[in-house]
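> For reference, the sequence and a predicted model appear below.
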Amino acid sequence: MSEPDAAAAPKRPLLPRLIHRFSVLILLVWLGLTAIVNLAVPQLEAVGKARSVSMSPSDAPSIEAIRHVGQVFKEFDSDNAVTIVLESDKPLGDEAHQFYGELMKRLSADTRHVAHIQDFWGDPLTAGGSQSADDKAAYVVVYLVGDNETEAYASVHAVRHIVDTTSPPRGVKAYVTGPSALNADQAEAGDKSIAKVTAITSLVIAVMLLFIYRSVVTAFLVLIMVGIDLGAIRGTIAFLADRNVFSLSTFATNLLVLLAIAATTDYAIFMLGRYHEARNAGEDRETAFYTMFHGTAHVILGSGLTIAGAMYCLSFARLPYFNTLGPPCAIGMLVAVFAALTLGPAVLAIGSFFKLFDPKRRLNTRRWRRVGTAIVRWPGPVLAATCVIAFIGLLALPSYKTTYDLRKFMPASMPSNVGDAAAGRHFSRARLNPEVLMVETDHDMRNPVDMLVLDKIAKNIYHSRGIEQVKSITRPLGTTIKHTSIPFIISMQGVSNTENMQFMKARMDDMLIQVKAMDVSIATMHTMYELMGEVIDNTVDMDHLTHDLSNITNTLRDHIADFEDFFRPIRSYFYWDKHCYDIPVCWSIRSIFDMIDNVDQMSEKLEYLVTDMDILVKLLPQMRAQIPPMINTMTIMRDMLVVWHGTLQSFYDQSDTGSKDPGAMGRVFDAAQIDDSFYLPQSAFKNPDFQRGLKMFLSPDGKAARFIIALEGDPATSAGIARVEQIKDEAREAIKGTPLQGAAIYLGGTAATFHDIQEAATYDLLIAGVAAISLIVIIMMLITRSVVAAAVIVGTVLVSMGSSFGLSVLVWEDILGIELYWLVLAMSVILLLAVGSDYNLLLISRLKEEIGAGLNTGIIRAMAGTGGVVTAAGMVFAVTMSLFVFSDLRIIGQIGTTIGLGLLFDTLIVRSFMTPSIAALLGRWFWWPQRVRPRRRAGCCGPTDLAGWFVPCCCRPTAHRPPGTGAMASVPVEPHQRCRRPTRRHPGRSTTPTIRTPPADATGKPGTPTRTRALTDPRPEGALRRASRTRRARIPRHRECHTGAHDAVSTAVRAPAGGAADPRRLRDLPAGTRAAGRAVPGAGIRVGQHRRRRRCRGR
């Protein structure tokens, strides 16, 4: 090797050189991009509301069943429903019914948001099934329009607006609750919690960064980087979601924000940790920048790809809870990785130029070296101890219980929870969340035969375990219709006869009353006959008088005619004068002439009256002659009625003697409510009340029957979910061998939906977990180039995941007494798989760099180099995720704390003890199929240029080369000097501290005093001096020689090739210098830790 080649600086990689050169431009580009994506599109929360999807699995059998029921009954076509609960402090009366009617009227008019109202309480026939036992509460189910969350939430808000704006009577309150109302409140609570949790997280991270770096400027710059990254991620996801690239959900927006904050903060800590380590090792700022990029870029890339890939595997899931997390979180992590690899180094380059990121203190790696040394010495016991700790968490897993009740994980002040609490005071939990079973066949079931089969289905389901109530066409109120048992029908035959006899007895009494009335009528007829004779006599007299009056009138008319002929000229004067109306005398005389004209009219009318009187005189005698026959007829009817009454009285006396309480048997069967002998006659189908029931429980064509089933206890539990298959089995058994055999059975409802979710979650967890594990193994293999190392990383992550979830069960269920929501397990597993391999990857990547010093030495150095950084990053990530506990959604809090516990366990146990102990136990097999050998130490087993305190035992003595003849100058070593170490325990050698003040520099500034140690050694004086034109380097206190019984730290100072450098202070060393035991061409300090026995093996 020539001297120019040895002295030449190593060539920098292209990417870090470009980032370092264009750091300001990169920062401006990121700032502009963040501003554009946040100003050009709405905020993430607004886009989440506009592009949200329904959390219900649309292809689940239960959801399809509910929709099919609505379509068959022509009522609704979605699974979106709410329950309106009416509660009063006294029994609901007419005012409550009026309020309810007004409410139903307004809801029915809103066809844009309301699809169907299941109005049981409005019909007296079924009102009892929707009213509480104390009559103080009632409910109605309202099916809404909307299949996705945006439309569904709009419908929920519309119904709430109608309920809030309808004035209830005094003492009556109306609440809107139900599944859709709970989901709407959940989304609202999640959106409101994002800002609060983000603010708390930022504050906590700022405090932790101040504690880690002891620098306000450093913490502030890190927060600035995280803020830019978070803004870019939020804006990018909002932009893509706004363009319908993917949909969002409440869980996606919440997890994305905190995951982005935690990951970007971790990556910043990784970079700053490696940068500070390089600066503490004496590298200048530019060299430390390249060292940082070389040591962390692949780790950040692998970590980001692992998280992004694992999150994207959720898109393979079927449940919207999971597949809506996949694309946004994966793309968000890709943006975070791209920002960490470009923006992070750019900000670091800019800040390092202004000396803003220089370490304020030296990191104490002594403790982590001791931990590494202990692991190397006792890997088996350390691994056993970590397995015992992990086993503590695993022991809690058998006690894991889950719940599907969303109410318990939302604030009690939410409107849906307030309404649910009101309903819980009067109804069981299952009454408001029933299961809906539909039996669909190919023929009309409105006949007595199929009614028997339908009642058998209801009876089988009702008598199975865990069922509280079944409503159907044969049980509209949840129990068998009264008076439909065969014993009751038989007993009712006698009851009918008895009732008929009672009716006949009443009618017989009416017959006596009628006899008395007829006697009165006969007497009245006799009186009328006598009075009619008098009327006839008077009428004849009137007829004579009328004739006389007519004659007189005619005579008067003739005399007046004579008078009128004489006075006609005078009369004409009065009628011709236009002013006659104005002259009283004229008008009076004219009125006399008008009266004379009326005499003519009166004469004519009297002629008509005379004619009518003559007719009346003829008719009245004829009418009087009809009364005697009528009297005779009524007398005969009275006598016959008396005879008929006597006959019926005899028959009644005989029947009453033989019928004593004929309905006793029917009343007993009704009271016992025994449904083994149900029968519905054909005549019942014509009953108007029964026809109203048919519309509620049978489809319009009669080919489908609906059953409403209420479970015992909460249907949103494992016990409630277990009843789903039981209900289906009972229905299938009931129709076996009947005319309905082969009918299609559909079941939907709360328990059925969660049953499908449970099965889908198991499938999704298996698919996403296997895909994520496979992807993580591939990424780890590509980075570590080792199958075993990748398997160890994934295996330890799985152990950490199981133990951390067990710890979560221990904390939440055993200590706090709160069951974990079903979503916690699945999401925690995927997220822990995604983020759990980061710290192991950083450790193993560093171990791969240090492996040249030996397997065990590499483990010690890797632990020392990454211990503080990984612990800080892990604590920040864990605390960030645990801050989800401040969210109003306790589900998010449980997920966050579970992930936080997993990260703490992974950081403090797995990465710190389990993984390195496994690596120490496996040795070189840990890197299989690679063949790993320690690199030959510089100057060992070959020519060396060591001119310092001592020469290792394996160094061969070589001929002395004059300084300047090459890079490999050395001094002769005597055989008796091998395997001798400058230790504090060696009596022949000692070090003497010396304070040296160099002369002032060119500007007149005095030199900085340095502390050195001179070695007292019996070797020749030349061996204690450096090569020509070199000076002794200052040995920092933390690099002084320390040793124990078996270990020692050896320090060697190498002379530069040209002999011109003055490595007086560590930060002034050339760019090629490396700490931690490498021999780098040029000049520098080499510090190595080794085992005495192994180093002396060559002796």
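Alright, I've got the coordinates.
> For the rest of this, base every contact and every neighbour count on C-alpha atoms.
Will do.
> what's near enough to touch the closest residue to residue 249 other than its chain neighbours?
Leaving aside its sequence neighbours, residue 249 sits nearest to residue 52 (Cα to Cα, 6 or more residues apart in numbering; 5.3 Å). Counting by Cα atoms under 8 Å, 6 or more residues apart in numbering, residue 52 touches 148, 149, 150, 247, 248, 249.
> Next up, a structure to set beside the first:
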Amino acid sequence: MAKHAKLVVLAWLAVGVLVNTAWPQLERVANEHSVSPLPTGEVSPALASMKEMGKAFGRPGIDNAVIIVMHGDKGFDADAQARYSALIERLRGNTEYVTFVQDQLGDPRMRNNPVARKQVLSEDGTTWYAMAGLAGDLGTPLAQRAFRSVDDLVKQTFAGSATTANITGAAGTVTDMGNAALGDLPKIGAVTVVVIGLILLLVFRSWFTAMLPLLVMGVSLLIARGVIAGLAERGLVPVSSVSAGLMMAVLMGASVNYTVFLVSRYHERIRAGEALPDALAHACGSMTRVILATAATVAIANIAQLTARLAFLAAAGPAVSMGVIVAFFVVTTMLPATLSLAAKRGLGLPGSDRVDVYWRRMGVNIVRHPWPFFGVATVILLAAASFVPFMRPSFDISKVLPESAQSNQGMRTLNAHFPANSIMPQYLLVQASSDLRNPRALADLDQMAERISQLKGVGKVVGITRPDGNKLTQATLAWQIGYMGTQIDKTSGQVNADLRPQLERMSKLADVMSAMTNELGDGDLARLQQMMPQTLAMAKELEGQLDRYQSLISQMGTVAGMVDQLAKMGPSVEATFTALDAGRRWPRRWPNPPSARYNPTA
């Protein structure tokens, strides 16, 4: 290694330059080939239901939708309406990246519907919004390109206008989160390098020795980024938008640790009196196995992430593993070469060991008095762990984003002018094997909505039976009872009006029957009674003949109606003569004639 030290160092530097010039940068590759941060439908029933809902209601891409929030102090005036209409037309024309556009303000069916307009236009008229679905799964490169395309259309449409427009929603939040993470990586790296450098300077008390771990870390990071970008560009390894950040964090710690291991053993051998080449050889021989075991453990643990069902988590494993492997080779080859070249110039050598006595005395005290040290350490750990019960995990991603993020600005505008969670609600998908558009199914849906609204934490339930979140007035029991009473009242008056003439005719018929009974003799009534069976038989015979000649009767509709009416009068005639026969048995002079006792108006 000492004979070819310069060649080894130059070779590693050349590899770092080559992989970063031949292949694109890792951030660019991650934007173009990143996997979705969300699970697939097979893993997440919620996302599967969302896709089914979008397919059933003609809204493909509803799981990757953006909400375009517009706000103007002048309200939805002529200029705002014109720009809004222009934006809707541009979005609908962008068929490559936009899957659907929900335009309730411009829909002719919704213009005269105050409930529908209230959902997209604030009460003060200063804020309104539209929704659009994007192509691709949330967080994928296609979805990010679609978001950038829609963002450009929004900025072009409202440029120079008094109306401000921001894009929010799930797609906007994920995009802002990725942009914020990529923007923070340089800051995190700079802070990490400064802090590690100060710590190493305090430990080694040598500028050169403190810079060695940082040199190894920089070369390892440079080569690892290029290698991962090249492999991901060709689809050999998965990559996500956080792969670069995780790989950088793990690689920095690993490379510094491995460097400190080897340099510390190198200094120990020199203090033991060995020559510089021998001390370096012994340090490499003894520590390489330790570094290999440590690196293999970390690499295998991260490779195992490929078994994760969440693709976003599985994609981070290979990047971290390759970063650790690169760090191992750089530490075990370039670092010894660098130490060999530095030793010839008197650099990288150990200084006076001022803290050796301190650490030796500390070890002796711990061995002699283990329980006091154990107690102090336990108290410190318990004090640190005492904050765990007060931890409140949050799934609100917007809280971790900066206030200047576009999605946060849009969400603040929505929350200030619309009810909380009314724009981005939780959906409950109901599916059935039969048509739900019937009274019984609608009643069941309304009952389900009523019970859900009673759950703790549920503010409002909006559905087919509750368009505005409140129970329909026509569906309340009080309204139905009142409606039934009104109809019964109307029907009662109509019935009285229709039946009164019939009652009057029945009264007149009773008077006629009474008069006929008084005038007919016993012989006349007897003859009528004898003729009744014969008359009924003739009627029934005639009815049978009419049935046989039904086809002819169908052509003679008018005559058929009259004949059918005559045939049906048989029972009435029989009842009439039965009454007459009964009347014949009464005395000639009734004290109270039937007409006097039957009074329909009484």
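Structure's in. What do you need? Computed from a predicted structure; not experimentally measured.
> Can you pull the TM-score for these?
Overlay of the two chains. TM-score (TM-score structural alignment, normalised by the length of structure 2): 0.74; 482 aligned residues with a Cα RMSD of 2.6 Å.
> circling back to that earlier point, with secondary structure, distance to residue 595 of structure 1 and neighbour count added, can I get the contacts of residue 52 of structure 1 in a markdown table?
What follows is the contacts of residue 52 of structure 1, written out as a markdown table (DSSP: H, G, I helix; E, B strand; the rest coil; distance: Cα to Cα, whole Å; neighbours: other Cα atoms under 10 Å):
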| residue | secondary structure | distance to residue 595 of structure 1 | neighbour count |
| --- | --- | --- | --- |
| 148 | coil | 94 | 17 |
| 149 | helix | 95 | 25 |
| 150 | helix | 93 | 17 |
| 247 | coil | 103 | 26 |
| 248 | strand | 103 | 31 |
| 249 | coil | 103 | 27 |
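> Show me which of the residues you listed is closest to residue 289 of structure 1.
residue 248 (38.7 Å; Cα to Cα).
> Can you tell me what the closest one aligns to in structure 2?
In structure 2, the residue matched to residue 248 of structure 1 (TM-score structural alignment) is residue 239.
> And residue 630 of structure 1, by the same measure?
So, by TM-score structural alignment, residue 630 of structure 1 is left unmatched.
> Alignment lookup: residue 603 of structure 1 to structure 2.
Checking with TM-score structural alignment, residue 603 of structure 1 has no match.
> three-state assignment of residue 603 of structure 1?
With DSSP: H, G, I helix; E, B strand; the rest coil as the basis, residue 603 of structure 1 sits in helix.
> Give the closest residue to it in space, chain neighbours not counted.
residue 553 (5.6 Å).
> Packing partners of the host helix or strand of that neighbour?
Per DSSP states H and E, residue 553 of structure 1 falls inside helix 486-576. Applying 3 or more Cα pairs under 8 Å, 6 or more residues apart in numbering; DSSP states H and E, we find helix 486-576 of structure 1 packed against helix 584-658, helix 664-672.
> With mean neighbour count added, can I get those in CSV?
Shown next, in CSV, are these (neighbours: other Cα atoms under 10 Å):
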stretch, mean neighbour count
helix 584-658, 14
helix 664-672, 15
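> and the ones you listed as a markdown table, adding distance to residue 1047 of structure 1?
Output for those, formatted as a markdown table (distance: least, Cα to Cα, whole Å):
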| stretch | distance to residue 1047 of structure 1 |
| --- | --- |
| helix 584-658 | 118 |
| helix 664-672 | 91 |
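> Of all those helices, which one is nearest residue 195 of structure 1?
Closest among those, using Cα to Cα: helix 664-672, at 60.4 Å.
> Could you tell me where the closest one falls in structure 2?
Helix 664-672 of structure 1 lines up with nothing in structure 2 when matched by TM-score structural alignment.
> quick one, that helix and helix 486-576 angle?
90 degrees (axes from the mean of the first three to the mean of the last three Cα atoms, to 10 degrees).
> From the contact counts, what lies against helix 664-672 of structure 1?
helix 486-576.
> Return the residue of structure 1 aligned against residue 410 of structure 2.
Counting by TM-score structural alignment, the partner of residue 410 of structure 2 is residue 419.
> Contacts only, for its match.
Counted by Cα under 8 Å, 6+ apart, residue 419 of structure 1 has contacts 85, 175, 176, 177.
> same deal with residue 175 of structure 1?
By Cα under 8 Å, 6+ apart, residue 175 of structure 1 lies in contact with 84, 85, 86, 163, 415, 416, 418, 419, 422.
> The residue most central in space within structure 2: what's its closest spatial neighbour, skipping adjacent residues?
The geometric centre of structure 2, computed from its C-alpha atoms, lies nearest to residue 63 (Cα atoms, centre = their mean), at 6.0 Å. Leaving aside its sequence neighbours, residue 63 of structure 2 sits nearest to residue 50 (Cα to Cα, 6+ apart; 6.1 Å).
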